[in-house]
Structure formats: C-alpha cells, structure tokens
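K.L.:
Generate coordinates for the sequence data below:
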Amino acid sequence: MNKLLLVEDDYHLGLILNDQLEMNGYEIKLLREPNKTVETLLEESFDLVIMDKLLKVMDGTQVCEAIRNTQGVSNIPILMMSGLDGAKETCIAAGANNFIAKPFEVDSFIKSIKATIEKTKDFQN
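P.N.:
Below is the predicted model:
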C-alpha cells in the first residue's frame, strides 16, 4: 500500500480527498499546516506528496521548492493541483513531477497519482 502525504488546508476538500484516497486503497496522512511539510517528510516515509498550489499560509510552489532543496527528501514525487490558469507551468517549474487541473474527477485524480508514483520509481532507485 502506498503512503501519501496530502497537504491541504481547506478543511472540507481535505476530508473529501482523504476519504476518496482511503477508499482507493491508499494510506493517507492529511497535513493541514503546509509550513510543516518538510519536517513531516523528514520524520516519516511517504511514496508521494499531493498538494494544492493555493494554500493559506504559503504558496504550494514554495513548499515544493523547499522539498526539492532538502537533502533526504528532495527526490520524493510531488503531484500538485490547482484551478488557476497557467498553474501547471508554475508548479512544474517549482519541481512538481506531475500536475492535475481542478476541478477533476476522482478517477482522473487516482490515475494521476498512480502515474506519478510509477513515473518516478525508476529515478529513485
């Protein structure tokens, strides 16, 4: 079972995504404080980080860049999501491995997660 870190400060969206991911067989840790993402990654092992670009405390691209600049967790796959125009390019430039535009269907979301984990497995070994 893949363990995912879901960084989402929107209360309701976090619960919805958490439940959907658990129903699809993933172990989830829901993190409501984006500024604790790197610390959490250093303390626990995850197969993927999923985060929104728009977070209340800081932009998800800042979190993504911090992960990429932290030894020991810099290679973890990151899937970012956003409903903003042009966000894909910004997220990928910040170091995200993959991007999904909101709104999305659950099936598309799960496929993006699987693709991101599979695509990055070869680079982590």
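
K.L.:
drop to CA atoms for contacts and neighbour counts, all remaining ones
P.N.:
Noted.

K.L.:
where does the residue positioned nearest the centre of the chain land in three-state SS?
P.N.:
For the chain, the residue lying nearest the average C-alpha position, counting by C-alpha atoms, centre = their mean, turns out to be residue 50 (1.3 Å). Classification of residue 50 by DSSP: H, G, I helix; E, B strand; the rest coil places it in strand.

K.L.:
Could you also give me the structure for this second sequence? I'd like to compare it with the first:
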Amino acid sequence: MKKKVWVIEDDPDIGEVISLLLTDEGYDVSLFPNATTFKESLPNADADVMVMDVMLPDGNGIDLCHGVKTSTSLAHVPVLMMSANKGLADLNGYYHADDFIAKPFDIDEMVRKVRRLTV
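P.N.:
All right, here's what the predicted structure looks like:
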C-alpha cells in the first residue's frame, strides 16, 4: 500500500515538483495550496507524513504544525517543515516538527527525509 504524503505549499511550481518527485518514488501525494484547504481536510486526514511550507498566504505553517502535533488524532503524523529561512531549522523543537528542509532543497534530500519519516 502506498504511503500518503500531504504537501502544504502555496507556490504551484514548487508544489508540482514535490508532487511529481514523491509520486515517482511511489507515494500517494495530496497537494494543498493554502492553510484553508488543508484545515478543511483535517477531519479526514489519512496522511502518513505532512510536508509543510512555513510561509502561506492565509496562515503560518508553524501554527499548522503546532495544531497537528497537539491534536490527539494527528500527533503521531510526522511533519517535515520547509522554508527559505534556514534559521527556522534551529526552532524545530519549538514547533514540534519532526524534521526541517531548507528551500531551495536538494531533491535527493527531500526524498531521504520523507522516506525516513514514513518508515
């Protein structure tokens, strides 16, 4: 059975690259372009891992991550945060993400991190 990856990314080009990359690696990818559509889908969340951008047009990925990690039904889902602000990697413990990747990211590193989080 394919592992499910939810990707929250507002840049359509980056979202498409991540989706194609992970689909080619055998993952079932659901792409959310903003915080609103992501939040609307949470009641039916079936993700094995979530990849979240920090800066979103209608919200903040750090707040979304905190919400997932403090939810009794979703706290077990690993979260990979991504941002062009490399300094956020030092705050991983603060927002409870399981890992961080800086943009622009190396595609092999993205695959390795997602694979590690879905084992």
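
K.L.:
Superposing both, give me the TM-score.
P.N.:
The TM-score (TM-score structural alignment, normalised by the length of the second structure) is 0.89; 118 aligned residues with a C-alpha RMSD of 1.5 Å.

K.L.:
ok, now which ones touch the residue nearest to the centre of the first structure?
P.N.:
Counting by C-alpha atoms under 8 Å, 6 or more residues apart in numbering, residue 50 of the first structure touches 4-7, 78-81.

K.L.:
mind putting the residues you listed in JSON lines, neighbour count, distance to residue 105 of the first structure and secondary structure included?
P.N.:
Output for these, formatted as JSON lines (neighbours: other C-alpha atoms under 10 Å; distance: C-alpha to C-alpha, whole Å; DSSP: H, G, I helix; E, B strand; the rest coil):
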{"residue": "4", "neighbour count": "22", "distance to residue 105 of the first structure": "19", "secondary structure": "strand"}
{"residue": "5", "neighbour count": "23", "distance to residue 105 of the first structure": "20", "secondary structure": "strand"}
{"residue": "6", "neighbour count": "23", "distance to residue 105 of the first structure": "17", "secondary structure": "strand"}
{"residue": "7", "neighbour count": "25", "distance to residue 105 of the first structure": "19", "secondary structure": "strand"}
{"residue": "78", "neighbour count": "27", "distance to residue 105 of the first structure": "19", "secondary structure": "strand"}
{"residue": "79", "neighbour count": "26", "distance to residue 105 of the first structure": "15", "secondary structure": "strand"}
{"residue": "80", "neighbour count": "26", "distance to residue 105 of the first structure": "15", "secondary structure": "strand"}
{"residue": "81", "neighbour count": "23", "distance to residue 105 of the first structure": "13", "secondary structure": "strand"}
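
K.L.:
which residue in the second structure lines up with the residue nearest to the centre of the first structure?
P.N.:
With TM-score structural alignment as the criterion, residue 50 of the first structure lines up with residue 51 in the second structure.

K.L.:
Show me which of the contacts of residue 50 of the first structure is closest to residue 57 of the first structure.
P.N.:
residue 7 (11.7 Å; C-alpha to C-alpha).

K.L.:
For the closest one, give its distance to residue 28 of the first structure.
P.N.:
10 Å (C-alpha to C-alpha, to the nearest Å).
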